[in-house]
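In: just need the structure, nothing else, for what follows:
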Amino acid sequence: MDELSLFTDGSVNTQNKLGYGAYLALTEDEFSLPIAALKARVTVQKFEQTSSTKLELQTLLWALAELPDAIEQLTVYTDSQNIVNLAARRERFEAHDYHSKKGLPLRNAELYRSFFEVSDRLQFKLVKVEGHKPMRKRNQIDQLFALVDKASRKARRAKK
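Out: Okay, here's the model as predicted:
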């Protein structure tokens, strides 16, 4: 498989700490498929005892683990500012052994470690998508991202 695009998003109920992550993986040829066909391919998973930051990482790591091994080029689309900024924070995380300035372990340290391990292995490109754009302002990438956004929110609302 030459090139793959991965769209990930999550939606969490902060009161019960229950969240749903969703992803859609597409080859370049599949971008032209009808939206209805692509909507049916979105995969959703439940995550318990999570937060919005944690859920975005859990969802991305789960989605990456589900992908085939033979990917030459991978682009990940997310609306998570935290994920997009992780590479810039890596040096400090590792220099302080994933502890805060006060010496406390970082809340999502194991997920950050896993992210960097997978990132090193897969060498994917991260693209920040602006979530929740009005329909008239959406390009093709935004429309595809909206599929995972809607799927995760729908799952969360259905499973209160």
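
In: switch to C-alpha atoms for all contacts and neighbour counts from now on
Out: Fine.

In: how about the closest residue to Leu26 other than its chain neighbours, what does it touch?
Out: Distances taken as C-alpha to C-alpha, 6 or more residues apart in numbering place Ser5 nearest to Leu26, at 5.2 Å, with adjacent residues excluded. Counting by C-alpha atoms under 8 Å, 6 or more residues apart in numbering, Ser5 makes contact with Ala25, Leu26, Thr27, Glu28, Leu74, Thr75, Val76, Tyr77.

In: what's the spacing between the nearest residue to Val127 once chain neighbours are set aside and Val118?
Out: Here the nearest residue to Val127 in space, its sequence neighbours aside, is Tyr77; by C-alpha to C-alpha, 6+ apart that works out to 4.9 Å. According to C-alpha to C-alpha, to the nearest Å, Tyr77 and Val118 sit 16 Å apart.

In: these two: which is more packed in?
Out: Between Tyr77 and Val118, counted using other C-alpha atoms under 10 Å, Tyr77 has the larger neighbour count: 25 against 15.

In: just to be sure, that one is in a helix?
Out: No. Tyr77: not assigned to a helix; according to DSSP: H, G, I helix; E, B strand; the rest coil it is strand.

In: spit out the contact partners of it.
Out: Tyr77 neighbours (C-alpha under 8 Å, 6+ apart): Ser5, Leu6, Phe7, Thr8, Leu126, Val127, Lys128, Val129, Phe145.

In: and for comparison, fold this next one:
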Amino acid sequence: MDTQSKVGYGAYLAVSETDVSLSELKQRVKIKRFEQTSSTRLELQTLLWALGDISLLNHHITIYTDSQNIIGLPARRHRLEQNKYHSSQGKLLKNYLLYQQFYQWTDQFDCQLIKVTGHQPTTQKETLDQFFSLVDKASRKALREDLRHREDG
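Out: Model (predicted):
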């Protein structure tokens, strides 16, 4: 996420079988550019894009994320809906549409959210962490290339 340009890249990897090589999985990582975003918004936009892309109704989906915001959304749901997505100061929350879509889609899909620790040293990475690292590296690489391209252009 580049805070100056408000451009960020989201990435996801859908894995249904775990006996695939990392090099093959690297080819499956999907990347998308988002504009006029923030880090919190980018996390939600990426998850919703991935769920829309996958669209496996009536299937169990396990979502691994390092986003504390996403992990905390189920616990915040009652309060957000009760307050009609307004802050304690009465202002409509910036990401309220994304929150509504998140709740709608996680109701439709059988979703389980699992918090992972991002940015671990390679020596401490297990298979799941290696999957997560592929996605993280792909989005950061796309952003670096985007920034370099804008500087050159």
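
In: show me what the residue nearest to Leu26 of structure 1 lines up with in structure 2.
Out: Mapped onto structure 2 by TM-score structural alignment, Ser5 of structure 1 lines up with nothing.

In: wait, a strand at Ser5 of structure 1?
Out: Yes. Applying three-state DSSP, one finds Ser5 of structure 1 inside a strand.

In: now stretch 94-110 of structure 1: how far from the chain's centre is it?
Out: 22 Å (C-alpha atoms, centre = their mean, to the nearest Å).

In: ok, the residue nearest to Leu26 of structure 1 to Asn108 of structure 1 distance?
Out: Taken as C-alpha to C-alpha, the span from Ser5 of structure 1 to Asn108 of structure 1 is 25 Å.

In: what's the answer for Leu74 of structure 1, then?
Out: 24 Å.

In: likewise Asp79 of structure 1?
Out: 18 Å.

In: what about the two, which has more around it?
Out: Shown here are Asp79 of structure 1 and Asn108; by other C-alpha under 10 Å, Asp79 has more neighbours (20 against 13).

In: excluding residues flanking it in the chain, which one is nearest the corresponding residue of structure 2 for the more buried one?
Out: Under the alignment (TM-score structural alignment), Asp79 of structure 1 pairs with Asp66 of structure 2. Closest residue to Asp66 of structure 2 apart from its sequence neighbours, by C-alpha to C-alpha, 6+ apart: Val116 at 5.0 Å.

In: tell me roughly how far the helix ranked longest in structure 1 lies from structure 2 on average.
Out: Counting residues, the longest helix found in structure 1 (DSSP state H) is helix 140-158. Its aligned residues in structure 2 lie a mean 0.4 Å from helix 140-158 of structure 1 after superposition (mean C-alpha distance after the TM-score superposition for structure 1).

In: what count of nearby residues applies to the counterpart of Phe47 of structure 1 in structure 2?
Out: In structure 2, the residue paired with Phe47 of structure 1 is Phe34, using TM-score structural alignment. Using other C-alpha under 10 Å, Phe34 of structure 2 has 17 neighbouring residues.

In: do the same with the one 3 residues further on
Out: Residue neighbour count, defined by other C-alpha under 10 Å, stands at 18 for Thr37 of structure 2.

In: quick one: it and Gly8 touch, right?
Out: Yes. In this structure, Thr37 of structure 2 is within contact of Gly8 by C-alpha atoms under 8 Å, at 6.9 Å.

In: so where does Gly72 of structure 2 fall, helix or strand?
Out: helix 68-82 (DSSP states H and E).

In: may I see the buried residues of the helix or strand following that helix?
Out: Later in the chain than helix 68-82 of structure 2, the nearest helix or strand by DSSP H and E is helix 96-108. Under the neighbour-count criterion of 16 or more other C-alpha atoms under 10 Å, helix 96-108 of structure 2 has Tyr99, Phe102, Trp105, Thr106 buried.
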